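[1] with the sequence up front, the predicted model follows.
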Amino acid sequence: MKHLVQAAAAFAIVAAAGSTAFAGDYPAPTPLAEGAQAPISAIHKKEGKLRIAYMPPATEFNYYIAIGEGIKSVAAGKDLEVFMLAPQSGADINGQMGMIQDVLTQDVDAIIFGTHDEGAAAPLLKQAVDKGVAVVMINSDIPNFPTPIHGVVGYAQRKGTHKIADWAKAKFGDAPVKVGVIEGQPGYHSTERVGGFLDGIKDASNFEVVASIDGKWNVEGGNTAAMDLLQAHPETQLIFAANDYMAIGASYAAKALGRRDLVILGNDGDTSGLEEIAAGNFTATVNTVPFLMGQQAMEATLDALDHKFPGGWVEIPTEIVDGTNVISVLQHPEKLYPKPSKAY
């Protein structure tokens, strides 16, 4: 049980007694790929208090805490316990696998998880499914996780970053544009997000990608990647980063190099990213509303435990946020976590 003791962050909710049945308020799910759907009917149906583990890939990202807050908001007032367990770093794959192993030795009814290594997590999650535990993936749109699971809740990643590519094409028009890309740590999420952006600009002959560098999903990695990219390619006019943390890191590099002209695009809708856009420090992002994602993941999980969820992928809507609409988003702190640093 050492990982339970060493966890970088954890929370617990013991809710008041009440009905555990929940008619989830989420869009009709899209079926997963053939062979990827675990049977809902095989989930162990339990009477009494439920225990649900929320297991994101890291606690270093407020994005996953925002998802957790959405989960907590749905859990409130129900007869269940929810706890969060995750390593501090998203690069600590072994740490996350150890935590999943620990949870499998406990009496849990469901696991809501995200991971940066689908291959490593799959054998452990197969064990959970085989035990009758409900297994739901968050922050993804993967149609064919390496082992069958019960559901996926997240946004269409390629569609979202294609939207921000369309935004960039509208901004630059026919002018020639040199583009730098900051990827995430290799895996499904980085492939899909970068792929969506590249799909979006491939029909624009005036856009040229000069470099694509791994930014390791975090601010420090984005700063280092952008610094290297801008020094090697000072002609770069636009940077697309696969998440807001790397975009924030890129904004630090741009400031250090005096590049006030640089257009920086992100992806997530993290509160810190939204406030950086409001401050003019980077340009635009794909808002994937993580708080709402957490709510809908919890609703789908509760329905799965009650054999009411049909299985499949629940799509979370996205929107492009830039300087024209960021204030209106920040004026709804009840939908954000952490809360904005000030009233807007």
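    Okay, I see it.
[2] can we go C-alpha only for contacts and neighbour counts from here?
    Fine.
[3] what segments of the protein are helices?
    Along the chain, the segments classed as helices by DSSP state H run 2-6, 62-75, 93-104, 118-130, 157-172, 188-201, 219-232, 244-256, 271-278, 290-305, 326-330.
[4] among those helices, which is nearest residue 110?
    helix 290-305 (7.3 Å; Cα to Cα).
[5] alright, now check it against this:
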Amino acid sequence: MSVLKPKIMMLIGCLMTSSAMATEVEPYNKANAQQLKQSIYERTATATSAIERYQLAKSEAWLSYADHEYSEGGFTSAGKEAYIQANQLLEPSNVNLVTQIISPSQVMRRDLWWQIEYLKQRGALDVEPQALANAEVMLVWAAAEYCELGWRHAREHFISAERELQKVIYALPEEKPFLNWSETETPELSALNGKGCHGVNPDLWPLKPKTPVEPEVIDADVANVVVENVVHFAVDRAVLNTEGKRVLEQIANILAEYPDMNITLKGYTDIRASVAYNIALSQRRIDSVRDYLLEKGVNSSRITAEAKGKLEPQDDQKIEMAHAKSRRVVVYFNDAETNSITVQPQWRDLQIER
């Protein structure tokens, strides 16, 4: 995992106001919106840096916001400002890691905004720029809905923002890096927002979490081999995704290096459906993992398996995340040579229900 370079980190603290970013923007209509969308897609296809992909993803998210407002039958000031943001982010000179809080909105859910800035420091732009951008715009959208229509209309958008952030969190090598948030270390909402729903106080925005301490680097010559030993599956499916296959490729390489080592595959499901159904489903997941390892040259005689079904479900504050983490196959290394192997879980391949 890489962290943001000092030059990029400076951008996080540099808020460019809408007036400072002013560019001529064509009025919103379906033709102009479609042309803008096409420009975003073309630029995304050739983007070479994480920051550029992040900027383009945020532009697309703002455009989706504007499209929604237009489709509701009245193009509000929120829709107009969202459309301006979508256009301005395509300008190469407008590289900026700070999300604008449009004037009909405000800052809500300080914990989520804090997580966003913290995740940027942890390399989130490199692993999930689109989900990160979506979460930021969705939080602005949610607060604008709250200001105009109340909590009932904002709730769905806040949930969507949380889901996007979960994608970012589980794409990073470390689990749940947001747990260090402290309410006492961030400005009060009253200070951030001023009076009413009229944007944000630029002197206090964005939130500035403390830079995390980098973990101690262990000398590779004396460190054990670390291997990820868990792959996950979608609801009612036994198909490996790309990230899951990468995990199994590493395991196949380890087994090639240790030809006397054997493994046990234990398959699991989430807690829903009957015991018999889940035993069969967990066996199909084992078969999928076994077949992929055989393709990579692992001899079948080195593999044993146990279909566990819905036993040993995983925990999480969000039930959909608990289900996603439970739908898994765990690889156990059996032989004495495992003294030189350290296993750890991974969450990059989680497939969350929608």
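    Nice, I can see it. On a predicted model such as this, the values are computed, not experimentally measured, just so you know.
[6] so after superposing, what's the score?
    Laid over one another, the chains give 0.25 as their TM-score (TM-score structural alignment, normalised by the length of the first structure), with 144 aligned residues with a Cα RMSD of 6.9 Å.
[7] using CSV, lay out the helices of the first structure together with mean neighbour count and distance to residue 320 of the first structure.
    Shown next, in CSV, are the helices of the first structure (neighbours: other Cα atoms under 10 Å; distance: least, Cα to Cα, whole Å):
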stretch, mean neighbour count, distance to residue 320 of the first structure
helix 2-6, 13, 38
helix 62-75, 22, 17
helix 93-104, 19, 31
helix 118-130, 18, 28
helix 157-172, 20, 7
helix 188-201, 20, 13
helix 219-232, 21, 21
helix 244-256, 26, 13
helix 271-278, 23, 11
helix 290-305, 27, 14
helix 326-330, 17, 9
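[8] reformat those into a markdown table and put distance to residue 112 of the first structure next to each item.
    Shown next, in a markdown table, are those (distance: least, Cα to Cα, whole Å):
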| stretch | distance to residue 112 of the first structure |
| --- | --- |
| helix 2-6 | 17 |
| helix 62-75 | 10 |
| helix 93-104 | 11 |
| helix 118-130 | 11 |
| helix 157-172 | 19 |
| helix 188-201 | 17 |
| helix 219-232 | 26 |
| helix 244-256 | 23 |
| helix 271-278 | 22 |
| helix 290-305 | 8 |
| helix 326-330 | 27 |
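[9] closest to residue 52 of the first structure out of the ones you listed?
    Ranking those by distance to residue 52 of the first structure, with Cα to Cα as the measure, places helix 290-305 first at 9.0 Å.
[10] what's the angle from the closest one to helix 62-75?
    50 degrees (axes from the mean of the first three to the mean of the last three Cα atoms, to 10 degrees).
[11] between the helices of the first structure, which one is closest to residue 208 of the first structure.
    Closest to residue 208 of the first structure of the helices of the first structure, according to Cα to Cα: helix 188-201, at 8.8 Å.
[12] so which elements touch that closest one?
    helix 157-172, strand 177-183 (3 or more Cα pairs under 8 Å, 6 or more residues apart in numbering; DSSP states H and E).
[13] let's see 7 Å
    Contact analysis of helix 188-201 of the first structure by 3 or more Cα pairs under 7 Å, 6 or more residues apart in numbering; DSSP states H and E lists helix 157-172 as its packing neighbours.
[14] which outside residues touch the helix it packs on?
    141, 192, 193, 195, 196, 197, 199, 200, 201, 286, 318, 320 (Cα atoms under 7 Å, 6 or more residues apart in numbering).
[15] let's see it at 6 Å
    Residues outside helix 157-172 of the first structure that contact it (Cα atoms under 6 Å, 6 or more residues apart in numbering) are 192, 193, 196, 197, 200.
[16] mind listing what's buried along whichever strand or helix holds residue 139 of the second structure?
    Assigned by DSSP states H and E, residue 139 of the second structure belongs to helix 129-149. Across helix 129-149 of the second structure, burial judged by 16 or more other Cα atoms under 10 Å covers 129-147.
[17] next SSE after that helix?
    Downstream of helix 129-149 of the second structure, the next assigned helix or strand under DSSP H and E is helix 151-171.
[18] quick check: next helix or strand after that following helix?
    The helix or strand immediately downstream of helix 151-171 of the second structure is helix 189-193, counting by DSSP H and E.
[19] so what secondary structure elements neighbour whatever helix or strand comes next after that next one?
    Following helix 189-193 of the second structure in sequence order, the next helix or strand is strand 225-228 (DSSP H and E). Counting contacts by 3 or more Cα pairs under 6 Å, 6 or more residues apart in numbering; DSSP states H and E, strand 225-228 of the second structure is packed against strand 341-344.
[20] what's the strand it packs on in contact with?
    Outside strand 341-344 of the second structure, the residues that touch it by Cα under 6 Å, 6+ apart are 224, 225, 226, 227, 228.
[21] contact partners for the third one?
    Shown here is residue 226 of the second structure, whose contacts under the criterion Cα under 6 Å, 6+ apart are 341, 342, 343.
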